[in-house]
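[1] Following is a predicted model, sequence given first.
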Amino acid sequence: MRLKDIRPQPGSTRRRRRLGRGIAAGQGASCGKGMRGQKARKGGGPRPGFEGGQTPLYRRLPKLKHFPRYVRRPQYTLINLRALAKLPAGSEVSLESLMELGIVTTNDGPLKILGDGEVGVPLTIRAAAITPSARAKVEAAGGRVEIGGSRAASAGS
């Protein structure tokens, strides 16, 4: 078999439309493109994304306020170490225990501990995330940190 012997499968090709060759040809006069206008001329029409001179969507979007940096950004329930300083020694800190105590009032997603403030008593912290400074302060006070829980929580879910 040679390159010149290759043929398309029978029935896979169709004849091209002969435009502008009279009524009998089926596509006479305006060639099925309607009357006049940009889309009736040769060369097709405007490029994809063109909106008639208006700033197109792909150029408008990043300028909008509050445009998300990435989709489904994880949302955490944030709390600083300052709020945990009043807890008794040996307490277990989790989102559920903080809600029971009234320290946290809303569940905005998994718990994340931030390092602002000091903690002077040993605590057992169960959270989805913790900052390095907060971890160092908790462990310096003799506490433990257990990381776990769902990180995929989002404001939309």
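    Yes, it's here. Numbers count the residues shown, from 1 in each chain.
[2] Please make it C-alpha for all contacts and neighbour counts, starting now.
    Will do.
[3] got a list of what E139 touches?
    122, 145 (C-alpha atoms under 8 Å, 6 or more residues apart in numbering).
[4] Same question for K86.
    Contacts of K86 by C-alpha under 8 Å, 6+ apart: none found.
[5] Take this one as well and set it beside the first:
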Amino acid sequence: MKLSTLKPAEGSVKTRKRVGRGQGSGLGGTSARGHKGAQSRSGYSRKRGFEGGQMPIQRRVPKFGFKNINRVEYKAINLDTLQALADATGLKQINFDTLYSHGLVSKSDLVKILSRGSVTSALEVTVKGFSSAAKAAIEAAGGQAIVG
């Protein structure tokens, strides 16, 4: 193999279209742009969402609903997850840092404990929120549910 014998892979290199170079080329005259109209002119750029003059979809479909900018989004962690974490690590105190270090939440999450599953060991759980059933279940098992 020599540098002088190297060639690109078959079909990987295409010759560019030379438009506007006479009728014999097949791309003369209108330069493959068709006849008249905005798209045949230089400098034409279609507006985003333009559908050729027909009513665009964002105007055909009705508006409804809204996004509440004050909504507080919580990351839900269930009791069975807490119990599995306690069984695996032997921890009795669970807080945000514990959940983060075990990959259950990300740094910017607000955590709320929900009541799916059950807790058998007495855990001291400190997070931003609890459902009433989850709080009752933790305290029934001899633990503490601390909002903080």
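    Looks like it arrived, so ask away. Just so it is clear, the model here is predicted, and its values are computed rather than measured.
[6] And the TM-score between them?
    Once superposed, chain against chain, the TM-score is 0.51 (TM-score structural alignment, normalised by the length of the second structure); 87 aligned residues with a C-alpha RMSD of 2.6 Å.
[7] can you give me the helices for the second structure?
    Remark: helices assigned in the second structure by DSSP state H are 57-60, 79-89, 96-101, 132-140.
[8] out of these, nearest to S121 of the second structure?
    Closest approach to S121 of the second structure among the helices of the second structure (C-alpha to C-alpha): helix 79-89, 7.5 Å.
[9] can you list the helices of the second structure in CSV and add distance to T120 of the second structure?
    As requested, the helices of the second structure are arranged in CSV below (distance: least, C-alpha to C-alpha, whole Å):
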stretch, distance to T120 of the second structure
helix 57-60, 54
helix 79-89, 7
helix 96-101, 19
helix 132-140, 8
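[10] R116 of the second structure: which of those helices is closest?
    Of the helices of the second structure, the one closest to R116 of the second structure (C-alpha to C-alpha) turns out to be helix 79-89, at 5.7 Å.
[11] What residues sit buried inside the closest one?
    79-83, 85-86 (16 or more other C-alpha atoms under 10 Å).
[12] Looking at those, spot the one nearest A137 of the second structure.
    The nearest one, if we look at those relative to A137 of the second structure and count by C-alpha to C-alpha, is L79, at 8.5 Å.
[13] quick one: that closest one and R116 touch, right?
    Yes: using C-alpha atoms under 8 Å, L79 of the second structure is in contact with R116, at 5.7 Å.
[14] Which neighbours do these two have in common?
    The contact lists of L79 of the second structure and R116 share A134, where a contact means C-alpha under 8 Å, 6+ apart.
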